[in-house]
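Peer 1: Sequence first, then the predicted structure, then my questions.
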Amino acid sequence: MTDDTRWQLLLPSGLRNLPADLAAVVVLVFLTIAAVVLPGIRTTPLRVLFGLPFVLFVPGYAFIAALFPEQGHGPSDEETPDAG
C-alpha cells in the first residue's frame, strides 16, 4: 500500500478522469444545495457564504473550463504516418 494511486482504483472510471477543479465545483454545488435546503442551515449566514460564490463564480468558471479544456490525448494527437 505504498503506491499513492491505489486509492484511485476504488473510484468509478468516470470519476478517475474528472479534473480536480471541476470536482471542486461539484462539491461547492452540493454544499450550496445543502445550505439552501437543510432547515438548520437555511436561516444562517452560511447560506450566503455558499450562495454568493455559487451565483457569481461557479457559472463563469464552469463556462471557461468548458470552452478551454485541458490538452489531452485524443484522435488528433496521434502520430500520423508519413505520406512519403
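Peer 2: Received, thanks. The structure presented is a predicted model; accordingly, all values stated were derived computationally and were not measured. Numbering: from 1, shown residues only.
Peer 1: drop to CA atoms for contacts and neighbour counts, all remaining ones
Peer 2: Will do.
Peer 1: can you tell me the helix or strand for A24?
Peer 2: Per DSSP states H and E: A24 is located in helix 20-37.
Peer 1: what's that helix in contact with?
Peer 2: 41-42, 46-47, 50-51, 54, 58, 62 (C-alpha atoms under 8 Å, 6 or more residues apart in numbering).
Peer 1: Presented hereafter is structure B, for comparison with structure A:
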Amino acid sequence: MILDSGISAVVTGGASSPGAATSRLLVRSSVIIAIFDKNIENGEAVALRESNPLDDVTVFERFRTQMPLILKTGGIKKNEQN
C-alpha cells in the first residue's frame, strides 16, 4: 500500500507512545488522520505539531466518502485492584 493524501486513517491511542509515532509517520506520508485518544491534550499537540489541521467539515466529508484505515495502537490497562 502506498501511503499518500488519497488515504484516510483513524488512529486509536494516537496521542502517546506507539500511537503518536504511527500518527507522525502517517502525517509525514500525507495521510489524512483522525486521532482518537482519551488524552485530548496530547492528541491535539500531536495533531498541531505534525500537520496542517483540516476543518471539521473537510475531515467529516473525507471519512464519509471513503473507508479509512483503522489502526488500533492503544492498549487497555487492567484495573490494578483485580
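Peer 2: Arrived safely, thanks for sending. The structure displayed is predicted, hence computed values, not measured ones.
Peer 1: TM-score for these two?
Peer 2: The TM-score (TM-score structural alignment, normalised by the length of the second structure) is 0.26; 39 aligned residues with a C-alpha RMSD of 4.3 Å.
Peer 1: Now secondary structure too, for the contacts of helix 20-37 of the first structure, in JSON lines please.
Peer 2: Shown next, in JSON lines, are the contacts of helix 20-37 of the first structure (DSSP: H, G, I helix; E, B strand; the rest coil):
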{"residue": "I41", "secondary structure": "helix"}
{"residue": "R42", "secondary structure": "helix"}
{"residue": "L46", "secondary structure": "helix"}
{"residue": "R47", "secondary structure": "helix"}
{"residue": "F50", "secondary structure": "helix"}
{"residue": "G51", "secondary structure": "helix"}
{"residue": "F54", "secondary structure": "helix"}
{"residue": "V58", "secondary structure": "helix"}
{"residue": "A62", "secondary structure": "helix"}
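Peer 1: Using CSV, please lay out those together with neighbour count.
Peer 2: CSV is the format used below for those (neighbours: other C-alpha atoms under 10 Å):
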residue, neighbour count
I41, 13
R42, 15
L46, 14
R47, 19
F50, 19
G51, 19
F54, 18
V58, 18
A62, 15
